[in-house]
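> what follows is a predicted structure for the sequence shown.
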Amino acid sequence: MTSTLFLVMDMLNDLVHPDGAGGKSYVPQMAARDVVGRTRAAIDKARAAGALIGYVRVGFAPDYKDCPASSPVFSKARENGLFKLGSWGTEVLEALAPEPEDFDFVKHRVSPFYGTALEPALRARGITRLILSGVSTNGVVHAGAREAHDRDYACIVLEDCCAGATAEEHDNALRSMARFVSIKASTDVDFAG
């Protein structure tokens, strides 16, 4: 039984598809660094090593009753019809699509832990190590890394499988996280470990 879960976070059409609302923000940075290709390769490598895979998706009920109106991050979601569960926008990018056995964690805030089934699933499966990737580096990845640290999980962030809206956002987030987690390239990680 594996003790590792690889989390692919917020790789949603609304954020990372060229036709999605966030396409102008994240797609250029992702394309420049081949984040989708590297993430696909990391998922395949993790599966081959027997690691569990989990997807984290931000999403809200169709009436947005669980969307925080006061949030500078999410307040525009309702206005613009973003992150509506059951829509194309909250589906994982097709190139990274989950398999039936993968975990699917839906969140309503930035953190992958807050109000989700992530921690109960980790405890039930005896997971002690998390490998994190996704968009944005300074959002869900940073929040997940800090919380994983504080919840006593060993944590690795795959630098080449993350992106911010700018290279500066990405780099600043990595520098900030380096005190709490290990930052590595996906090619340097043993997913079976």
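Thanks, I have it. Predicted, not measured: the structure shown is a model, and the values here were computed from it.
> make it CA atoms for all contacts and neighbour counts henceforth
Will do.
> immediately after the helix or strand hosting residue 155, which helix or strand?
Assigned by DSSP states H and E, residue 155 falls within strand 154-163. Sequence order places helix 167-177 as the next helix or strand after strand 154-163, per DSSP H and E.
> which helices and strands does that following helix pack with?
helix 142-150, strand 154-163 (3 or more CA pairs under 8 Å, 6 or more residues apart in numbering; DSSP states H and E).
> just the residues contacting the longest one, thanks.
What that stands for is strand 154-163. By CA atoms under 8 Å, 6 or more residues apart in numbering, the residues outside strand 154-163 that reach it are 26, 29-30, 33, 35-36, 38-39, 128-137, 141, 145, 148-149, 170, 174, 181-186.
> in strands, which of the residues you listed fall?
Among the contacts of strand 154-163, the ones falling in strands (DSSP state E) are 129, 130, 131, 132, 133, 134, 135, 182, 183, 184.
> can you flag the buried ones in those?
Neighbour-count burial (16 or more other CA atoms under 10 Å) is assigned, among the ones in strands among the contacts of strand 154-163, to 129, 130, 131, 132, 133, 134, 135, 182, 183.
> can you pull the contacts of the fourth one?
So the one you mean is residue 132. 6, 7, 8, 9, 141, 144, 145, 155, 156, 157, 158.
> how about a cut-off of 6 Å?
7, 157 (CA atoms under 6 Å, 6 or more residues apart in numbering).
> that one and residue 162: what is the separation?
9 Å (CA to CA, to the nearest Å).
> what about residue 189, distance to residue 12?
Between residue 189 and residue 12 the distance is 24 Å, computed by CA to CA.
> take a look at this one as well, against the first:
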Amino acid sequence: MNWKTAYRSFYYANAEEPADIRLNPLTTALLVIDIQNTYLENKDTPEETERWRPFYERMRNIVIPNTARLIEECRRRGVEVIFARIACLKPDGRDRSLSQKKPGFNYLLLPKDRPDAQVVPELEPREDEIVVLKTTDSALTGTNLRLILHNMGIKDVIVAGIFTDQCVSSTVRSLADESYGVVVVDDCCAAATMELHHRELEIINMIYCHVVQYDELLGFFE
């Protein structure tokens, strides 16, 4: 099964296969979302850390290595590489959106200069690469990324990052609403569980984006 037939939801179960994807490096950007140190740290208890073990293993063994390869491939081809990370500007987090102030998993207090707010070392941005800071799920609505993409003449955006069912999905929907062509790289993304990951990809595929594998993506470049 390839990207044209994978992740079909009820809505697209009987739809025709989509057209081939062609990406012009000069009008394409790679957006790496929220792959930050905080998400690789152990939880408060051994039991909770163990509950998250599958996520940690996917990140270390699949998502981070594949995203590193993707970043280098995009750099080599002249594709603009952009990073988004969750980070507040005020130490007490007063500038955060409501969703990041509520109790629970999504509560985040990540001052922008703190080590746990930084992109993981394996994916460290280069000096001339854009990093946008956000206190929202969507990297588009919570930053000036929309203006940046417009000013650089970007038409298509490749998306990698976490969490598939939260910030990745919100960003993809925002990009689609702005009429960008969006490609989500399955094996460069993760949710807390594989069930959540697969279900969200099924939901957004063919409506807001096309979901592909890393190896498939390389054949799309002109």
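Noted; the coordinates are in hand. Since we're looking at a predicted model, the values are computed, not measured.
> rewinding a little: the strand holding residue 155 of the first structure vs the second structure, average offset?
On superposition with the second structure, the mean distance recorded for strand 154-163 of the first structure (mean CA distance after the TM-score superposition for the first structure) is 0.3 Å.
> could you pull out the helices in the first structure for me?
Listed in chain order, the helices of the first structure (DSSP state H) span 13-16, 23-33, 35-49, 75-80, 118-125, 142-150, 167-177.
> where in the second structure does the longest one align, residue-wise?
What it means is helix 35-49 of the first structure. Helix 35-49 of the first structure corresponds to residues 63-77 in the second structure, going by TM-score structural alignment.
> any buried residues in the matching stretch, and which?
For stretch 63-77 of the second structure, the neighbour count (16+ other CA under 10 Å) marks 63, 64, 65, 66, 67, 70, 71, 74 as buried.
> identify the farthest-apart pair in those.
Between any two of those, the greatest separation by CA to CA is 16.0 Å, found for 63 and 74.
> looking at the helices and strands packed on helix 167-177 of the first structure, which is buried most?
Among these, strand 154-163 has the highest mean neighbour count (mean count of other CA atoms under 10 Å), at a mean of 25.
> where in the second structure does that strand fall?
Using TM-score structural alignment, strand 154-163 of the first structure lines up with residues 181-190 of the second structure.
> re earlier: could I get the helices and strands packed on helix 167-177 of the first structure in a markdown table, plus columns for distance to residue 114 of the first structure?
Formatted as a markdown table, those follow (distance: least, CA to CA, whole Å):
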| stretch | distance to residue 114 of the first structure |
| --- | --- |
| helix 142-150 | 9 |
| strand 154-163 | 17 |
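> which residues are in contact with the most centrally placed residue in the second structure?
In the second structure, the centroid-proximal residue (CA atoms, centre = their mean) is residue 161; its distance is 3.1 Å. By CA under 6 Å, 6+ apart, the contact list for residue 161 of the second structure reads 32, 33, 35, 189.
> can you tell me what residue 33 of the second structure aligns to in the first structure?
In the first structure, the residue matched to residue 33 of the second structure (TM-score structural alignment) is residue 9.
> check contacts around that match.
55, 56, 134.
> now residue 153 of the second structure: how far from residue 79 of the second structure?
Taking CA to CA as the measure, residue 153 of the second structure falls 12 Å from residue 79 of the second structure.
> now for those two: what residues contact both?
Here residue 153 of the second structure and residue 79 have no joint contacts, going by CA under 6 Å, 6+ apart.
> who's more crowded, these two?
It is residue 79, of residue 153 of the second structure and residue 79, that has more neighbours when counted by other CA atoms under 10 Å, with 23 against 13.
> measure the residue nearest to the more buried one when sequence neighbours are not counted to residue 161 of the second structure for me?
Excluding the flanking residues, the one nearest residue 79 of the second structure by CA to CA, 6 or more residues apart in numbering is residue 25, at 4.8 Å. To residue 161 of the second structure, residue 25 of the second structure is 20 Å away according to CA to CA.
> with residue 48 of the second structure instead?
Distance, residue 48 of the second structure to residue 161 of the second structure, using CA to CA: 22 Å.
> with residue 108 of the second structure instead?
On the measure of CA to CA, residue 108 of the second structure and residue 161 of the second structure end up 17 Å apart.
> who touches residue 97 of the first structure in this structure?
Counted by CA under 6 Å, 6+ apart, residue 97 of the first structure has zero contacts.
> that one -> the second structure?
Counting by TM-score structural alignment, residue 97 of the first structure lines up with residue 124 in the second structure.
> separation between its match and residue 32 of the second structure?
Distance, residue 124 of the second structure to residue 32 of the second structure, using CA to CA: 11 Å.
> next one: residue 86 of the second structure
From residue 86 of the second structure across to residue 32 of the second structure, the span is 12 Å (CA to CA).
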